[in-house]
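Visitor: Sequence plus predicted model, see below.
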Amino acid sequence: MKKIGLFYGANTVKTAAIAKKIQEVFGDSKTDLVPVEHAWEKEFEQYDHLIVGTATWFDGELPTYWDEMIPELKSLNLKGKKVAIFGLGDQVNYPDNFVDGIALLAEAFEFAGASIVGLTSPEGYTFAQSRALKEGTLLGLAIDDDTQPDKTDERIKNWVSQLKKEGFSAK
């Protein structure tokens, strides 16, 4: 049976709320919520698939809990694992580094051998630049709950459906 670990920052209220919505939409009791502040190497390695979420702080930085974990993430052996990333950002007030946190996590997980899945279109967003935008595609699900809260639920629903098509299943 495949297991899915959904890692999120419990100390960032909006990220935690989005993680819980993703778990609900997934509708799968085998999707475990794991606060990253308490995660260790074995938690990342015990799951077949990972969903990880972060906010982007200030001018494109990761919150402290993820930033401090990057060296450990890069040392893991995640070869053969799929990682899907969601990120929160504000495209109006921070248009030059919208959801940069997605890219920072993608780089670390790819370094550890994981495959990044759950790529999305930048259509419907308005921002100047983002490290998460590679070859015209976002490296994960971008959530702007500050200026587009009315689109959040639909974006989550579509993304979870996409992840299931890409093999994310605990069955």
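Guide: Good, I have the coordinates.
Visitor: For the rest of this, base every contact and every neighbour count on C-alpha atoms.
Guide: Fine.
Visitor: now the helices for the chain?
Guide: 13-26, 41-45, 64-75, 100-111, 152-165 (DSSP state H).
Visitor: With respect to residue 84, which of those helices lies nearest?
Guide: In terms of Cα to Cα, the element of the helices of the chain nearest to residue 84 is helix 152-165, at 7.8 Å.
Visitor: Use this one as the comparison:
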Amino acid sequence: MSKIGIFFGTDTGSTRLVAKKIYSLLGEELADKPKNINRASPAELLQYDALILGTPSYGVGDLPGLAVGCQEANWAEFVPYLDGVDLSGKRVALFGLGHQERYASRFASSLIQLYRVFYGYGADIIGRWSTDGYQFEHSDSIIDDQFVGLVIDQRGQPHLTEERIKTWLAQITPQLLPVTAA
């Protein structure tokens, strides 16, 4: 069975923490250890048919990277290396972090940028997430009244993180695993 690849961008370490929780809950039988996107090559990412990708939120709905204030390379520096790839047949679930109180007018809006990149290259994006339980003014990361992936507010609602991850993983894991012949 091929494993699920988990890749994340981070600046303060919060996205890494969530990626590690996801890995811990999935277990080493289903997933490989999470890898910071600034230490990954496109070939490493492309070896997986199923991916869980995480991003912090930086800028005003920007893809996180050096240009918007990250201290290290992030998704903005990695994405150009994917130029022209065909991700058809790859199943991708996304998660993003945001702070709904402090950034209520652009809550978790970097997630949509990651969605657009991978959707644009043909990936099958799964794992939409309800906006219920959050209080914010606006998020670009909403399509058809749902977030395009799991949204975690590690600053304002850390007490909900574990349960949100468990619920989301129960939803997406069957879709990420390869179909086996009966």
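Guide: Noted; the coordinates are in hand. Keep in mind the model is a prediction, meaning the values are calculated, not measured.
Visitor: hmm, back to that, just name the most buried of the helices of structure 1.
Guide: helix 100-111 (a mean of 23; mean count of other Cα atoms under 10 Å).
Visitor: And the contacts of it?
Guide: Residues outside helix 100-111 of structure 1 that contact it (Cα atoms under 8 Å, 6 or more residues apart in numbering): 53-57, 60-62, 70, 73-74, 78, 83, 85-87, 115-116, 130-133, 139-140.
Visitor: report the angle between the axes of that helix and helix 64-75?
Guide: Taking axes from the mean of the first three to the mean of the last three Cα atoms, to 10 degrees, one finds helix 100-111 of structure 1 and helix 64-75 inclined to each other by 20 degrees.
Visitor: Now helix 100-111 of structure 1 on structure 2. Mean distance?
Guide: Superposed on structure 2, helix 100-111 of structure 1 shows a mean distance to its aligned partners of 0.7 Å (mean Cα distance after the TM-score superposition for structure 1).
Visitor: That helix aligns to what range in structure 2?
Guide: Aligned by TM-score structural alignment, helix 100-111 of structure 1 falls on residues 109-120 of structure 2.
Visitor: Next, work out how far apart the residue mapped onto residue 29 of structure 2 from structure 1 and residue 2 of structure 1 are.
Guide: Matched by TM-score structural alignment, residue 29 of structure 2 corresponds to residue 29 in structure 1. In this view, residue 29 of structure 1 and residue 2 of structure 1 are 12 Å apart by Cα to Cα, to the nearest Å.
Visitor: ditto for residue 153 of structure 1
Guide: 25 Å.
Visitor: before we move on, what about residue 123 of structure 1?
Guide: 32 Å.
Visitor: the more surrounded of those two?
Guide: residue 2 (13 against 9; other Cα atoms under 10 Å).
Visitor: what sits against that one?
Guide: 47, 48, 49, 169, 170, 171.
Visitor: Go through those and give me the one with the most neighbours.
Guide: residue 49 (26 neighbours).
Visitor: my read: it touches residue 1, true?
Guide: No. Counting by Cα atoms under 8 Å, residue 1 is not a contact partner of residue 49 of structure 1; they are 11.3 Å apart.
Visitor: Now go through the contacts of helix 100-111 of structure 1 and say which are in strands.
Guide: 53, 54, 55, 83, 85, 86, 87, 115, 116, 133 (DSSP state E).
Visitor: Give me the buried subset of those.
Guide: 53, 54, 55, 83, 85, 86, 87, 115, 116, 133 (16 or more other Cα atoms under 10 Å).
Visitor: Check those residues and tell me the two furthest apart.
Guide: Among these, 55 and 115 lie farthest apart (Cα to Cα), at 20.9 Å.
Visitor: Tell me which residues touch the alignment partner in structure 1 of residue 84 of structure 2, please.
Guide: Counting by TM-score structural alignment, residue 84 of structure 2 corresponds to residue 75 in structure 1. Counting by Cα under 8 Å, 6+ apart, residue 75 of structure 1 touches residue 112.
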